[in-house]
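Peer 1: My questions concern the predicted model and sequence given below.
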Amino acid sequence: MTGDLRGTVALVAGATRGAGRGIAVELGAAGATVYCTGRSTRTRRSDYDRPETIEDTAEAVTRAGGEGIAVRVDHTVPDEVRELVARVESERGRLDVLVNDLGGEHLMDWNKPIWQQDLGKGLQRLRTGIEAHMITAHFALALLSRRPGGLVVELTDGTAEVNDRFYRDECGAFFDIAKTAMHRLARAEGEELAPLGGTAVSLTPGWLRSEMMLDVYGVTEDNWRESTIAPPSFAIAESPAYIGRAVVALASDPEVARWNTRSLSSGFLAREYGFTDTDGSQPDCWRYALEVEWVGGEGDVADYR
């Protein structure tokens, strides 16, 4: 499956690293113009204090075959988002795809109940994981909704089924609320866009081999299978390109409205559309979790990729 998105204008909010970068680059590979936003630039790091920058992402989009445009934006600040959307309108006159990949994994207090978590970090997690999504949607959907066929993708962690059935106590309440809220936000956006010909979905990657995760396990994308400290289930991990290919599949599908308001995953969409990860496999982290890992079922990781 390949997509042709030449002429498509996309905004990836939170494109600095991880899933956001993977999505931006794959949209570029399909020929799209991609506005890559975030707070980390070559001259100014965000509170993540990571080396990845939006300029790096934009250049990767252009190398892939699209046009990458880096814009520093703090999506919790309405005026900055308003100016961003005004710029897109002025320069392109349209917006076809909005990907909201805003969060803040560095704000999590792992393995702590809510009364032991840092309240300031927790509230900031809600601001970046919910409020920033809604601020961005408020301004961006005013432009996207002008033309039929627009697509909104709210990035989250876990499908609606997973989040309904399991509370991941290692992640904590603030994380749980922010991630489950994306299913409802996509539902609301989808209901509001449907009469105008638009579609909104919530979408989750599986176990993502982000830059941060690779660092945690002391490996790179080239040798990730060789980690000696990662748990066995890391074998189900997927590259950021995989979730990017899921978004390309949706954005290039003339019948994408069939998914409106749905909760989707990269693994599910790979089976539906036929795309693969960079190694030619189709990992399905959430199916593995639901059928084997979290319920004590029988099965090998290899059977789920």
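Peer 2: That came through fine.

Peer 1: switch to C-alpha atoms for all contacts and neighbour counts from now on
Peer 2: OK.

Peer 1: Strands along the stretch 1-150 of the chain, start to end?
Peer 2: 9-13, 33-38, 67-72, 97-100 (DSSP state E, counting those that start in this stretch).

Peer 1: Now do the last one: everything it contacts.
Peer 2: Read that as strand 97-100. Applying Cα atoms under 8 Å, 6 or more residues apart in numbering, the contact partners of strand 97-100 are 8-14, 133, 136, 140, 144, 150-155, 251.

Peer 1: Buried among those residues? Make that a PyMOL selection.
Peer 2: The PyMOL selection below is limited to those of these classed as buried (16 or more other Cα atoms under 10 Å):
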select buried, resi 8+9+10+11+12+13+14+133+136+140+144+150+151+152+153+154+155+251
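
Peer 1: Columns distance to residue 226 on top of the strands of the stretch 1-150 of the chain, output as CSV?
Peer 2: Putting these into CSV (distance: least, Cα to Cα, whole Å) gives the following:
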stretch, distance to residue 226
strand 9-13, 32
strand 33-38, 31
strand 67-72, 33
strand 97-100, 32
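
Peer 1: A further structure is provided below for comparison with the first:
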Amino acid sequence: MSLAGKIAIVTGASRGIGRGIALQLGEAGATVYITGRKPEQSLNSEHGLTGLEETAEEITKRGGKGIARFVDHANMDEVKNFFEAVEQDHQGQLDILINNAYQAVTAISENMGKPFYETDPFIWDTVNNVGLRNHYFCSVYASRIMVQRNKGLIVNVSSGGGLRYLFNVAYGVGKQALDRLSADMAVELAKKNVCVVSIWPGPVRTELVDKMFKNPDGTPKEGVKNAMVFANGETVEYPGRAVVALAADPRRMDKTGRILITEDLGREYGFVDIDGVTPPNMRSVSFILQHLGWNTTANIVPNWVKLPGWCIWAGTSRL
């Protein structure tokens, strides 16, 4: 699955899923621009580099070319200038855009369990400015480049949070809107051969998740809801393998406008996680039972037994 010669952008790639996707794109040989806000403490004490710059170096070590750019994705002037610079640097070539930037993790955590009417209404902007509005702007600027060459791939990193209530009102609205953004952009970009999808990773073992759900020795914290679910989840690079497989697929336009679950792509394209494990699928009956706390029953149901997608969508219908 070589992506040599491809130009990619991954927003919000200093850590977490964005970092994992960027590393896998680099491992496949792509030139990868990664973005993140300039931190207050600009240097890491050990290496003298920011997290973003360290990720860029690792991309290059793996065989690609990593290019770090500090971009505040809450500032649309900075976003516009960034895309113009990439277009100029590569004579109008941009093959892949991964919309991943997000700034609301801390705000969501701090307001967990608080109803929306008791929460500062500005949490809407915290959740959906970078996490939705920015993705629209990035997609506009990327599409203007891609349609000139009649090809491209735009991936919106989303989640099942748009299906049912999760965390808070602003979060669920933003995720459902992001999936609708993918679907509607795909309609208008279909004739230009630009594929647009939403990707839903399962539970991902990000740096923050490990702090929340794991003990210092790596074991799941007892008595913490969903600790076991995340302990058995994906590494941050598994979604990256899904993106690489999709980008290398000459028939990816068959999937445009769809929501794609990472483990479904793993089954289809034949890849596993970087630790050699096949992570759970959110459509898996055993995963759903475990998420509900029915661990004993979950252990006797094979992982390959899954609910069809239409069953999940039907269960959320308001009609």
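Peer 2: Happy to help now that I have it. Keep in mind the model is a prediction, meaning the values are calculated, not measured.

Peer 1: Once they're superposed, tell me the TM-score.
Peer 2: Once superposed, the chains reach a TM-score of 0.87 (TM-score structural alignment, normalised by the length of structure 1), with 289 aligned residues with a Cα RMSD of 2.4 Å.

Peer 1: Nearest to residue 298 of structure 1, out of the strands of the stretch 1-150 of structure 1?
Peer 2: strand 97-100 (35.7 Å; Cα to Cα).

Peer 1: Run the chain-centre distance for that closest one.
Peer 2: From the chain centre to the centre of strand 97-100 of structure 1 is a distance of 9 Å (Cα atoms, centre = their mean, to the nearest Å).

Peer 1: before we move on, what about stretch 218-236 of structure 2?
Peer 2: The chain centre lies 19 Å from the centre of stretch 218-236 of structure 2; the measure is Cα atoms, centre = their mean.

Peer 1: swap in stretch 86-106 of structure 1?
Peer 2: 13 Å.

Peer 1: And for stretch 67-82 of structure 1?
Peer 2: Chain-centre distance of stretch 67-82 of structure 1: 16 Å, with Cα atoms, centre = their mean.

Peer 1: before we move on, what about stretch 30-49 of structure 2?
Peer 2: Relative to its parent chain, stretch 30-49 of structure 2 has a centroid offset of 19 Å by Cα atoms, centre = their mean.

Peer 1: how about that stretch: buried residues?
Peer 2: Under the neighbour-count rule (16+ other Cα under 10 Å), stretch 30-49 of structure 2 has 30, 31, 32, 33, 34, 35, 36, 37 buried.

Peer 1: do stretch 211-225 of structure 1 as well
Peer 2: Within stretch 211-225 of structure 1, the residues scored as buried using 16+ other Cα under 10 Å are 211, 214, 217, 219, 220, 224.

Peer 1: can you tell me which of those residues are in helices?
Peer 2: Among these, the members found in helices (DSSP state H) are 211, 214.

Peer 1: would you list the buried residues of stretch 211-225 of structure 1 in JSON lines and tack on distance to residue 20 of structure 1?
Peer 2: Shown next, in JSON lines, are those (distance: Cα to Cα, whole Å):
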{"residue": "211", "distance to residue 20 of structure 1": "12"}
{"residue": "214", "distance to residue 20 of structure 1": "16"}
{"residue": "217", "distance to residue 20 of structure 1": "21"}
{"residue": "219", "distance to residue 20 of structure 1": "20"}
{"residue": "220", "distance to residue 20 of structure 1": "18"}
{"residue": "224", "distance to residue 20 of structure 1": "20"}
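
Peer 1: Now flag whichever of the buried residues of stretch 211-225 of structure 1 is closest to residue 66 of structure 1.
Peer 2: residue 211 (22.6 Å).

Peer 1: which position in structure 2 aligns with the closest one?
Peer 2: Using TM-score structural alignment to pair residues, one finds that residue 211 of structure 1 aligns to residue 207 in structure 2.

Peer 1: Identify the residue of structure 2 aligned to residue 261 of structure 1.
Peer 2: Using TM-score structural alignment, residue 261 of structure 1 sits opposite residue 257 in structure 2.

Peer 1: ok, now residue 63 of structure 1?
Peer 2: Using TM-score structural alignment, the equivalent of residue 63 of structure 1 in structure 2 is residue 61.

Peer 1: gap between residue 236 of structure 2 and residue 167 of structure 2?
Peer 2: Taking Cα to Cα, to the nearest Å as the measure, residue 236 of structure 2 falls 21 Å from residue 167 of structure 2.

Peer 1: The two - which one has more neighbours?
Peer 2: More neighbours surround residue 236 than the other of residue 236 of structure 2 and residue 167, with 25 against 16 (other Cα atoms under 10 Å).

Peer 1: residues contacting that one?
Peer 2: Applying Cα under 8 Å, 6+ apart, the residues contacting residue 236 of structure 2 are 16, 17, 18, 19, 20, 21, 204, 205, 206.

Peer 1: any idea which of those has the most stuff around it?
Peer 2: Tallying neighbours with other Cα under 10 Å puts residue 19 at the head of the contacts of residue 236 of structure 2, with 28 neighbours.

Peer 1: check contacts around that one.
Peer 2: Applying Cα under 8 Å, 6+ apart to residue 19 of structure 2 gives the contacts 12, 13, 55, 236, 237.

Peer 1: Which position in structure 1 pairs with it?
Peer 2: Matched to structure 1 by TM-score structural alignment, residue 19 of structure 2 sits across from residue 21.

Peer 1: Find the residue closest to residue 231 of structure 2 in space, skipping its chain neighbours.
Peer 2: residue 220 (6.1 Å; Cα to Cα, 6 or more residues apart in numbering).

Peer 1: burial count for the aligned partner of the one you found in structure 1?
Peer 2: Superposed on structure 1 with TM-score structural alignment, residue 220 of structure 2 falls opposite residue 227. Neighbour count for residue 227 of structure 1, taken as other Cα under 10 Å: 17.

Peer 1: Touching, residue 227 of structure 1 and residue 214? I think so.
Peer 2: No - with contact defined as Cα atoms under 8 Å, residue 227 of structure 1 does not count as touching residue 214 (9.1 Å).
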